[in-house]
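[1] Attaching a predicted model along with its sequence, questions to come.
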Amino acid sequence: MVIKSETNSLDIKILLILAFFIFVSAAAMDVYIPAIPSIQEAFHTNQENMQITLSIFVLILGLGQLFSGSISDQVGRKKVLIFSGCCFILGSISCALSHSIQMLIVARIIEAVGSCGITVVTFAIARDLFDGKSLSSAYSLINCGLGLSPLIAPIIGGYLTRWFGWRSTFSFVSILGVVLLLFAVFTVKETLVNAKKISIKTLVTGYYQVLCNHDFVSYSVFSIVGMSVFFAFFSVSPFIIIKELEIPEYEFGFYYFLVGIFFICGSYATSKLAQVFSNYILALLGVIGTIFSGMIMLFLYLFYKESIISFIFPSVAAVFSCALMLASGTGGAMMPFKEQAGSATALLGALQFLICAIVGYWIMSCEQQELIYYLSLSIISLGSFALFVALVMKSFSNERDRLIKIK
């Protein structure tokens, strides 16, 4: 991988590698989901402890980005990527060898440390290489790796569990980590031009400066809402599809496949539309689509018989819409930053995953027999908040233009 030239055009080879990195990071969350019942039975533990293995991963993924982003700004992208890859492999192997739920949780923490570093460095590399509209297009194509994980990882995990047992799911992730590490060592070259030594005071000041940027705060809301809607579906769908709708466990991965297809379509559509429309317009389209999807899901739940079709149909519409928000929101939030790309990416990622963890925890704490109802309310509420922010942004922009004309 080399630094992009001034033409700033998209390099498919680079983007495929970065998308693979994101896929590997996301697969650590997706591939073991079908194995959760088997793990629960093997360790003789309860559902709450199994939920911790997912929640702790998301929390570490969010908090860890605050440090890995700034570190990558100091020592470079490649070193952090290699270290993160090693942690990822170590954590995955430890998960496969776990003999208790406590050991599995600790191993998931190590795995999450590696995953968060991989995620931050991947998007920071993209920010180093691309700019302008090409940056939004690059983020959209990289996010296809995120959509590809729920597309195929649960299916792979289901069959691995059925044929070889639950430990094979973590062994598979370990192999992906080894491939990633080989790319990091032999293919990826350093993309950070000017590395800087950063003190804790400078780090805090840098995060404060990022948070004071109006565009970052505004567009990050779209990105966070898009990610939260996707994660909300991810968290509750196994319980809805398997328990409420009584779909066999080995089949539910195919419904993830369908959802992943629409997420990829949304990301790809954003990459093309970003060449014509602004990030604001694309985010607004995603917001409107999300709200309507949540309303349709709620209407079908309240007035029609509960079925897999009535659940999946509005879900894929919501996921498509949140892909629009996620890509355009991330592109808009990162646009003002070049030297602080790692720190800005880390802060955005931390906010995304922390809010995702809160949303997921809230939904899972609700009545288990009415998860579709609470999921639809969450989608509508998140979308409505994003719409409010979009309207405030428009009002602020109009007022700023008016003041400029007066001056």
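    Nice, I can see it. Just so we're clear, the structure is a prediction, and the values are computed from it rather than from any experiment. Numbering: from 1, shown residues only.
[2] use CA for all of it now, contacts and neighbours both
    OK.
[3] so which strand or helix has the closest residue to L348 other than its chain neighbours?
    Spatial nearest neighbour of L348, chain neighbours left out: S220 (6.6 Å); criterion: CA to CA, 6 or more residues apart in numbering. Following DSSP states H and E, one finds S220 within helix 214-238.
[4] buried residues in the host helix or strand of G117?
    For G117, the host element (DSSP H and E) is helix 101-129. By 16 or more other CA atoms under 10 Å, the buried positions in helix 101-129 come out as 101, 104-129.
[5] Helix or strand next in line after the helix holding S220, which one?
    Following helix 214-238 toward the C-terminus (DSSP H and E): helix 252-273.
[6] Go ahead and name everything in contact with that following helix.
    34, 136-141, 143-144, 147-155, 158, 238, 241-242, 282, 312, 315-317, 319-324, 327-328 (CA atoms under 8 Å, 6 or more residues apart in numbering).
[7] Tell me the spacing between the residue nearest to the spatial centre of the chain and S328.
    Centroid check for the chain by CA atoms, centre = their mean gives M227 as the closest residue, at 5.7 Å. Distance from M227 to S328, counting by CA to CA, to the nearest Å: 12 Å.
[8] Presented hereafter is structure B, for comparison with structure A:
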Amino acid sequence: MPAMRAAAIKPVPTMLMVLLLFVTQACTDIFLPGLPQIARDFNSSIDVASLTISVYNVCQAAVVLFIGVVSDVRGRRPTILLCFGLHIGATIAIALCASMAVMIALRAVQALGSAAVYIVLRMVIKDTLDKPAQIHATGLLMIGLVLSPILAPLVGSWIVHWSNWRYCFWALCVLDLPLFIWAWVAIGETNLRRAELRASFSWASHARNYGAVLAEPYFRAMALLVGAAFAAFYAFISISSFMFIHQFGLRETTYGYVFMALALSYLAGNRLMSALNGRQLAPRRIIGLGLLVSVAGAVCVLMAPLLPSTMAVVAAIVLGTCLLRLATALIIPPAQVDVTDHFTQHGAHALGLLTCMQYGFAALGTMVVSNLWFAPSTNFLISTVLFVALSALGYLALTARRSH
């Protein structure tokens, strides 16, 4: 079967897939150094400006529930090209927009494109490659996910420093347009079972499968654990530019290097997770370690206001956030494995719903931290304690269920 599939379908260039994933994910981070500028330009408060992040996350959460199915019944090529085209159009329109409301609406369209690329590329890999090649290609694809949070905020910080936030989106357009042309030429239809899948598909059955997963207390506990851990980090993303640039007076370029430290922390956590997995440590043991790291990060953030100088406070917050980011690498991948193993009949639906809940919690973290009425650093402290506590509650629910 793999040999017949490879002969019938032309594989998509791996470099194209890596770059597509990079540029669509970069729109999450590249404009963050300019978020205070955006709020000032549109005369908006922190909570309104942060909707550019939370609405994006909510739409991503919704799209991951159905976009894979759409590509099953309508085809991979039209799905990814249409969604990426809409993503590019939204990016151009954001660079030109004249109001915060319009920008927020366009961010929702951007999320459609980035979520579609994220999901459908994995399905293209599954369609065109045998299992060992799939693992290799997926590993290469992760390069785009790893490089984006390192390079995008760093590049964005320099763009904002020397010009303004709109040029962050123009920079994305410069990358997006040639990639769209390449994708149009290089991506053929890889789903040869489209007619069969369309004939057997039912939206009602699709919804019932999600309902069956959500009905399990195990899944709700795992979703709370994973979602709250992700929310603790995303609260930082949404408030960080106001906290570091406005409250603590850091330059935009210095702020960009904070995200490099966060990305390197995630890489370190990923390597640690792989090493522990290689030693046959159970997924839930790795998740428990990740939770302890989250607690350590929350302690660092809690201690920050007690320190004597601004730079010491900044260092403690950065260290705490790096630990929160490292913890997500220890929590999320093992949780995904545990969930798919638990739901033997509905593993794909369980993983899709867990991803949806993860991004939904990210939006919740953004809204909580930006709607508190204290200084940005205090808002972040409160949200960190809240979401780490919720994550611990999810873990306790898991362990209590297991003991019964």
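    Nice, thanks for sending it over. Given the structure is predicted, the values throughout are model-derived calculations rather than measurements.
[9] Drop the TM-score for these two in here.
    The TM-score (TM-score structural alignment, normalised by the length of structure 2) is 0.81; 387 aligned residues with a CA RMSD of 3.6 Å.
[10] who touches S309 of structure 2 in this structure?
    Applying CA under 8 Å, 6+ apart, no residues qualify as near S309 of structure 2.
[11] about what we covered before: would you mind getting the average deviation of the helix holding S220 of structure 1 from structure 2?
    Superposing on structure 2 and averaging over aligned pairs (mean CA distance after the TM-score superposition for structure 1), helix 214-238 of structure 1 comes out at 3.2 Å.
[12] Please, which helix or strand holds the corresponding residue of structure 1 for L354 of structure 2?
    Superposed on structure 1 with TM-score structural alignment, L354 of structure 2 falls opposite L348. Per DSSP H and E, L348 of structure 1 falls inside helix 341-364.
[13] residue in structure 2 matching the residue nearest to the centre of structure 1?
    Aligned partner of M227 of structure 1 by TM-score structural alignment: F230.
[14] from what I can see that match touches L364, true?
    No - with contacts counted by CA atoms under 8 Å, F230 of structure 2 stays clear of L364, the gap being 10.1 Å.
[15] follow-up on the earlier one: for the residue nearest to the centre of structure 1, what are its contacts?
    With CA under 8 Å, 6+ apart, M227 of structure 1 has these contacts: 322, 326, 352-353, 356.
[16] ok, 10 Å please
    221, 319, 322-323, 325-327, 349, 352-353, 355-356 (CA atoms under 10 Å, 6 or more residues apart in numbering).
[17] Compare these and tell me which has the most neighbours.
    M325 (36 neighbours; other CA atoms under 10 Å).
[18] which residues do M227 and S328 of structure 1 both contact?
    C322.
[19] how many neighbours does M297 of structure 1 have?
    26.
[20] Also W182 of structure 2?
    Neighbours of W182 of structure 2 (other CA under 10 Å): 13.
[21] give me the number of residues near the residue nearest to it when sequence neighbours are not counted?
    Residue nearest to W182 of structure 2 in three dimensions, not counting chain neighbours: L16, with 7.6 Å by CA to CA, 6+ apart. Per other CA under 10 Å, the neighbour tally for L16 of structure 2 reads 17.
[22] Just after the helix or strand where L16 of structure 2 lies, pick out the following helix or strand.
    Following DSSP H and E, one finds L16 of structure 2 within helix 14-29. The C-terminal neighbour of helix 14-29 of structure 2 among helices and strands, as given by DSSP H and E, is helix 35-41.
[23] Run through the residues that contact M50 of structure 1.
    Contacts of M50 of structure 1 (CA under 10 Å, 6+ apart): 36-37, 39-40, 43, 101, 104-105.
[24] In what element of secondary structure is it found?
    helix 47-63.
[25] number of nearby residues for L377 of structure 1?
    Count around L377 of structure 1 with other CA under 10 Å applied: 18.
[26] State the distance from it to A232 of structure 1.
    Counting by CA to CA, the gap from L377 of structure 1 to A232 of structure 1 is 11 Å.
[27] which neighbours do these two share?
    In contact with both L377 of structure 1 and A232: I363, using CA under 10 Å, 6+ apart.
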